[in-house]
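Q: I'll drop the sequence and a predicted model, then ask my questions.
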Amino acid sequence: MNTKSLLLGVSLILFGVFTSQAQINFGERALGAVQKGMTGLTFSDADAAALSKPAVDKMDAENKVAGPTDPYAIRLDRIFGKYTKGEFYTLNYKVYLTKDINAFATADGSVRVFSGLMDVMDDNELLAVIGHEIGHVNNHDSRDAMKALYQKEALIDAAASQSNKVAAITDSQLAKIGSALIDSKHSRKQESEADLFAYDFMKKNGYNVNAEESAFRILAKMSEGAQSSIIDQMMSSHPDSKQRADDAKARAEKDGLYKPYVQQKIVNTVPVVKKTTTTKKTTTKKK
């Protein structure tokens, strides 16, 4: 993957990493639902999750994933590892070791954070970003985007109706899927609602809600720098970062919680445990 900017709503970079002739194993229930979903009848969160998981597994296999003892993985687990249960999903977290700045969540509850993002945001700012991504899953945006993709690309056809596999996905189909996913846009309303989800999550759990404003200020600053053209292109589906920062500030002010946020120290290394030395006291007997 070579995404050079933070995509605060990209929950869908799923299929573009498959090989030229891929077989995706869908359960019979998921397949049937997708076929019906093609006509707009039904498409559940479980169906979207079943379709997302094999793609995420493939992405994990083709990216350098931080192991359990890696400092980035340790930090992410410390920040967010205790939050795994949602209303209808179970979250799992991994770090992709790349200088690219990105984070995304998928319909099956997979949250992937790029180490490049962890290099520029502190713990509270990461909470705001990841909370936003989870908001898209919680608000069913990921499900709706997956449904729209399958309706648009019509990957399920009569040839697959007797099987629980969509066989031999071709290079051209993969290109269309990848293009459709990358170009998929959440509505501005969905983006704003995901921002609100992140804010409410932080408020509920006692975190500094002003970090959300700070995260958007970072994006705004990046858009003015050397990466401005990339940031502008990749964030085109989102409300203006400055406006989102202003909205986050207004929320905090309304709640009486606003205070200019000062970014904390960013530490992506394993804490050094200082060894303590003990000295033995010697006693002498009086004669």
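A: On my side now, so go ahead.
Q: please count neighbours and contacts with C-alpha atoms only from this point.
A: Noted.
Q: show me what contacts the residue most central in space within the chain?
A: The centre of the chain sits closest to Phe104, judged by C-alpha atoms, centre = their mean, with a distance of 2.2 Å. Residues in contact with Phe104 (C-alpha atoms under 8 Å, 6 or more residues apart in numbering) are 7-13, 111-113, 130, 133.
Q: and which of those residues is nearest to Lys242?
A: When the contacts of Phe104 are compared for distance to Lys242 (C-alpha to C-alpha), Leu8 wins out at 13.7 Å.
Q: in what helix or strand does Ala33 lie?
A: Element membership for Ala33, per DSSP states H and E: helix 28-37.
Q: list the buried ones in that helix?
A: Within helix 28-37, the residues that qualify as buried are 30-35, 37, counting by 16 or more other C-alpha atoms under 10 Å.
Q: got another one to weigh against that:
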Amino acid sequence: MKKILSTVFLVAATLSVSAQINLGKMTKAASKGVSALSFSNADAQKLAKEGVAYMDTHNKVAGAKDPYSIRLKKLFAKHQNEDGLPLNYKVYLVSDINAFACADGSVRVFSSLMDIMTDDELLAIIGHEIGHVKNEDSKDAVKSAYLRAAAMDAASASSGKIEALSQSQLGEFANSILDAKHSKKQESQADDYSYDFMKKHGYNVVGAYTAFKKLALLGGSAKATSFQKMMSSHPDSEKRAQNIKKRAEKDGVWKDPGEVTLPTTKLKK
């Protein structure tokens, strides 16, 4: 898979796909067709479901008895329907650090993210991703990814018809979803959603603060070139952490977590 933090929000993995499409042509076609295509929430959900199904078959998914799946289920069992959005969760057993949510309510968490984040931090991160879906940022990402994968120009987009994607196009579509970049405003709005999600359910909102502190540490890693490139479209992680701290102090729920560091061992629980 590729990037998100979307969703993510975090760093990227690489899908094994072989799309025989010219990326420059797709990008140009998408920019011409995106405003012409009538695209409903139902369209976004249907296409996202297809894209995620493709991703699930091209990544190693943790089984029901895997410790990662057990931990995620323990955390999110009560969130099968969050804020009117039906959700489904799976863990990808991959070496990269990421998590994402799609317009159909699919939430995918990478095992290496779970290795370095506490339960509260994971809750905050996935709350952020759910925020992108609820704010319809993910709908926009699916629309753009579809146009790129279909190499659709303005004329064909104006027909308003959503055509089925071929297998090679599905691969490009999946990658495009994960490559989607949200605006800094959208990221900040998703941060607010995450905080409100944590507060509403009685979780420790300081987990959102420490998650961003860890992202800031990851961004300074010598091996974080791809991460830094992907995060360039996001607000500064340290500033985001401080925004969470200010909200928590205002709400009277701030508790100083002390120095935040990246763990050297896996945080399996």
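A: That came through, no problem. Everything numeric here is computed off the predicted structure, so don't read it as measured data.
Q: thinking again about what came up before, residue in structure 2 matching the residue nearest to the centre of structure 1?
A: Matched by TM-score structural alignment, Phe104 of structure 1 corresponds to Phe100 in structure 2.
Q: what remains of the contacts of Phe104 of structure 1 once you look at structure 2?
A: Retained contacts for the contacts of Phe104 of structure 1 in structure 2, judged by both residues aligned by TM-score structural alignment, their matches' C-alpha atoms under 8 Å, are 7-11, 111-113, 130, 133.
Q: would CSV of the residues you listed with secondary structure be doable?
A: Listed next are the kept ones among the contacts of Phe104 of structure 1 as CSV, based on DSSP: H, G, I helix; E, B strand; the rest coil:
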residue, secondary structure
Leu7, coil
Leu8, coil
Gly9, coil
Val10, coil
Ser11, coil
Val111, strand
Arg112, strand
Val113, strand
Ile130, helix
Glu133, helix
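Q: between those residues, which is closest to Pro260 of structure 1?
A: For these, the minimum distance to Pro260 of structure 1 (C-alpha to C-alpha) is 21.1 Å, reached by Ile130.
Q: and that closest one, what's its match in structure 2?
A: That one, Ile130 of structure 1, aligns with Ile126 by TM-score structural alignment.
Q: any idea how far His182 of structure 2 is from that match?
A: 16 Å (C-alpha to C-alpha, to the nearest Å).
Q: so where do the strands sit in the stretch 1-150 of structure 2?
A: Taking DSSP state E, counting those that start in this stretch to define them, one finds strands in the stretch 1-150 of structure 2 at 5-6, 8-9, 81-82, 85-86, 88-92, 99-101, 106-110.
Q: quick revisit: just the buried subset of the kept ones among the contacts of Phe104 of structure 1, please.
A: So, by 16+ other C-alpha under 10 Å, the buried ones in the kept ones among the contacts of Phe104 of structure 1 are 7-11, 111-113, 130, 133.
Q: and the residues you listed, which is closest to Ile156 of structure 1?
A: Nearest to Ile156 of structure 1, judged by C-alpha to C-alpha, of those is Ser11 at 21.7 Å.
Q: and the helices in structure 1, which stretches?
A: Here structure 1 has its helices, by DSSP state H, at 28-37, 45-62, 71-80, 115-118, 123-138, 141-153, 171-183, 188-204, 210-223, 228-234, 241-254.
Q: pick the most deeply packed of those.
A: Mean neighbours per residue, mean count of other C-alpha atoms under 10 Å, is largest over the helices of structure 1 for helix 123-138, with a mean of 25.
Q: and the residue nearest to Leu219 of structure 1 when sequence neighbours are not counted, how far is that from Tyr258 of structure 1?
A: Among residues not flanking Leu219 of structure 1 along the chain, Ser241 sits closest, at 6.3 Å (C-alpha to C-alpha, 6 or more residues apart in numbering). In this view, Ser241 of structure 1 and Tyr258 of structure 1 are 18 Å apart by C-alpha to C-alpha.
Q: so what corresponds to Ala220 of structure 1 in structure 2?
A: Counting by TM-score structural alignment, the partner of Ala220 of structure 1 is Ala216.
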